[in-house]
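Visitor: When you get a sec, could you give me coordinates for this:
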Amino acid sequence: MGIMGGNPVIYLDMVLAVNLVMDWLILWAVALCLRLPFSYMRITAGALIGALYAVALVLPSLGFLATFGIKILFSLVMIGVAFAWRSWQLYLRILGCFYLISFMAGGAVMGVAYLVKDAGAIATYNGVMALINFPAGWLLTGIGILVLISVIGASAYRKHFQKFQYSVPLTVCFEESTVAARALVDTGNHLRDPFSQSPVVIMEYGVLKPFLPAELNCVLQAAKGKGLEGLGNVLRGTPWETRIRMLPFHSLGNRQGLLPGLVADQVYVEVDDTTVCHRKVVIGIYQGLLSPDRQYQALLHPELLQTHVTTGKGVA
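Guide: Predicted coordinates:
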């Protein structure tokens, strides 16, 4: 926007170009901060919708588009076009991140405008705030801010939120007993039942303890991970006898360890808006804490996110 003869002059091509660049960077920053898979073509299409909307806002005959409801509607459409649909939960997370980055970048550019020039550099036209005689330096400032937000946001996400996003609600059923926990989807978990070759869930003993028989609890508390070879003898004649498994595993400082396990009747995994059910899954009992900050209490084999699980005998 410029000034000519005291009246504002709007260059629609500049409005389109500037908003296309800024909307594209905002959508790209959202994808980077939330670590979303994205398509450059879809992001460009979403940014183009936003840019065309910005052009429509400055046309006198289309002033009704500046209402709050229409602005929200166009932002929803932009996100729907830019990112593939996965779930309502993720969609709302993307929407929140989109607004947060937009407000931060827009506020920073406006702040620079106040610092570099006077308040007259910011004007309101057709209900929309605009910058008069918009210099390229301010656009570069906005771009720099978006890149900085993306880098910082992606780093913070990796440190603090990645574990939570890749953890899912888990329910384990033993006859009438139901054990609920949060499970981290562990791509490094390659543990399988040596008999069925099915993937194993590792769960903290503290979570399972209230649901286990007293005989098993006594042995586990006394053994503390050692001398478990005779565990089957302790449970002989009980309904738990056929559930017991001994799982060979390797860890740092322990090349030939044995992890006690129990065969669960059902395991339910909640993935987005879907509940995946698996039968006869072995639950490895870990006598310690898997997460010091208690964000999760189990380690889930990534194959258990799928409806069908690959075993040594085919598909279960």
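Visitor: okay, CA-based contacts and neighbour counts for the rest of this
Guide: Will do.
Visitor: now the residue nearest to Ser177 when sequence neighbours are not counted: how far from Gly230?
Guide: Leaving aside its chain neighbours, Ser177 sits nearest to Phe211 (6.6 Å; criterion: C-alpha to C-alpha, 6 or more residues apart in numbering). Remark: distance between Phe211 and Gly230 (C-alpha to C-alpha, to the nearest Å) = 21 Å.
Visitor: Who has more neighbours out of the two?
Guide: Phe211 (15 against 9; other C-alpha atoms under 10 Å).
Visitor: Could you report the separation of the more buried one from Gln221?
Guide: The value you get for Phe211 to Gln221, if C-alpha to C-alpha is used, is 14 Å.
Visitor: centroid residue for the chain?
Guide: In the chain, the centroid-proximal residue (C-alpha atoms, centre = their mean) is Gln165; its distance is 3.8 Å.
Visitor: Grab the longest helix from this protein for me.
Guide: As assigned by DSSP state H, the longest helix anywhere in the chain is helix 88-116.
Visitor: mind checking how far it is from the chain centre?
Guide: 20 Å (C-alpha atoms, centre = their mean, to the nearest Å).
Visitor: Also this sequence, please, to line up against the first:
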Amino acid sequence: MQEPRVYIDITFITNFCMDFIILWATARLIKLEIRYMKLTLAAALGAVYACICLFPHWKIVGSLPVKISVSIILLLIALYPLSYTTFKKALLYFYIISFSAAGAALAAPYLFDSAGHVFRFSYLWLLAAGVFVLTVGIAGEKYLKNHWLPSILQYDVEMRFDDKRCQGRGFLDTGNSLRDPLTNQPVLVAEYELLQEYLPEDFRRAVEESNNEQEVLDAVTLSSWAHRLRLIPFQSIGKKNGVLLGIRADEITLASGRKNISYRNLVIGLYRDKLSRDGSFRLLIPAEVINRIQEG
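Guide: All right, here's what the predicted structure looks like:
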């Protein structure tokens, strides 16, 4: 029986194309800048490795440890520089996309061949796998951004003031670097309307009936919650030196899904506008607070 011929040039081209789009899709999903020269170099190296694996007397090259090592090298070449945490995520996505593409290539013949013929490899199915990976890279990024990321970056938050408890949905804000000047603790930001009904009447009146920022400050310092009052300095576009009105909570509890964790005497900055257009969250949680959940 004549053995099937394997052409090294076709092997190189097909593996180069697949490695390139898998690396591209991986970079897209983890929101890294795509550097096409690096992707090309990594894909070419992966294609060379695939060609080397064709030689039967070099079986050690095709072993599992070598394959894993090569995939790590390809990712480092294509995506460097990246942190260790980002690299772990990239490696996970790389294998998920690779296995999914392989599954798409194997499943396509059975989906479209109603006659039940024995599977025979065709480069058309390889093209199907390539289209699948491109779809993951394009549509998958939008799905992660609009559905998956929000679901894992949002937390239920409960704030206690004496015997009053207010609950809301918070979103992890890695850009939130606000700190309480007195304690140097991180500051959460909440929509004023979320806390409005839990505030003392004189405090609400001071905030809502004052005509300018100075009047607000003068009035809230005379309210019954003056002992909770904090002034949080901040900088933003168009306003170099701003002050955010804050109140100290007796206790703040965050639910991460696995467990709850409580903080005492953290400050909540009051934001008079909406934090999200669709109302999906009403608080911004600094990353420092979430890190304690993940480390616990």
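Visitor: The residue nearest to Ser177 of the first structure maps to what in the second structure?
Guide: Residue pairing (TM-score structural alignment): Phe211 of the first structure is matched to Tyr198 of the second structure.
Visitor: Then Arg279 of the first structure?
Guide: With TM-score structural alignment as the criterion, Arg279 of the first structure matches Arg264.
Visitor: For the stretch 151-296 of the second structure, which segments count as helices?
Guide: With DSSP state H, counting those that start in this stretch, the ranges of helices along the stretch 151-296 of the second structure come out as 192-195, 201-209, 213-220, 287-295.
Visitor: Mean per-residue distance, the shortest one versus the first structure.
Guide: So the one you mean is helix 192-195 of the second structure. Averaged over the aligned pairs, helix 192-195 of the second structure sits 0.4 Å from the first structure after superposition, using mean C-alpha distance after the TM-score superposition for the first structure.
Visitor: Give me the buried stretch members for that helix, please.
Guide: Neighbour-count burial for helix 192-195 of the second structure flags Tyr192, Leu194, Leu195 (criterion: 16 or more other C-alpha atoms under 10 Å).
Visitor: for the last one, same thing?
Guide: Judged by neighbour count (16+ other C-alpha under 10 Å), helix 287-295 of the second structure contains these buried residues: Ala287, Glu288, Val289, Ile290, Ile293.
Visitor: For Ile252 of the second structure, give me its contacts.
Guide: Val157, Glu158, Met159, Arg160, Ser262, Tyr263, Arg264, Asn265, Leu266 (C-alpha atoms under 8 Å, 6 or more residues apart in numbering).
Visitor: again, 6 Å this time
Guide: The contact partners of Ile252 of the second structure, taken as C-alpha atoms under 6 Å, 6 or more residues apart in numbering, are Glu158, Met159, Ser262, Tyr263.
Visitor: pretty sure the first one contacts Thr253?
Guide: Yes: if you go by C-alpha atoms under 6 Å, Glu158 of the second structure and Thr253 touch, sitting 5.1 Å apart.
Visitor: if we can go back for a sec, out of the contacts of Ile252 of the second structure, who has the most neighbours?
Guide: Met159 (23 neighbours).
Visitor: show me where the first structure has strands.
Guide: All strands of the first structure, identified by DSSP state E, fall at 2-4, 7-9, 122-125, 128-131, 167-174, 177-185, 201-204, 244-251, 254-271, 274-286, 298-300, 310-311, 314-315.
Visitor: which of the ones you listed sits most buried?
Guide: The highest average neighbour count among those, using mean count of other C-alpha atoms under 10 Å, belongs to strand 298-300 at a mean of 28.
Visitor: Quick one: average offset of it versus the second structure, please.
Guide: Looks like 0.7 Å for strand 298-300 of the first structure (mean C-alpha distance after the TM-score superposition for the first structure).
Visitor: State the span of the second structure onto which that strand is aligned.
Guide: With TM-score structural alignment applied, strand 298-300 of the first structure matches the range 283-285 in the second structure.
Visitor: wouldn't the match of Arg279 of the first structure be in contact with Glu251 here?
Guide: Yes: with contact defined as C-alpha under 6 Å, Arg264 of the second structure reaches Glu251; the gap is 4.4 Å.
Visitor: so which of the strands of the first structure comes closest to Ile143 of the first structure?
Guide: Proximity to Ile143 of the first structure, assessed across those by C-alpha to C-alpha, is greatest for strand 128-131 (15.9 Å).
Visitor: Output the contacting helices and strands for that closest one.
Guide: On a contact count with 3 or more C-alpha pairs under 6 Å, 6 or more residues apart in numbering; DSSP states H and E, strand 128-131 of the first structure meets strand 122-125.
Visitor: what's in contact with stretch 296-312 of the first structure?
Guide: The contact list for stretch 296-312 of the first structure, computed with C-alpha under 6 Å, 6+ apart, reads 182-187, 189, 197-198, 201-204, 315-316.
Visitor: er, stretch 189-199 of the second structure I mean
Guide: Counting contacts by C-alpha under 6 Å, 6+ apart, the residues outside stretch 189-199 of the second structure that touch it are Ile268, Gly269, Leu270, Tyr271, Arg272, Arg282, Leu283, Leu284.
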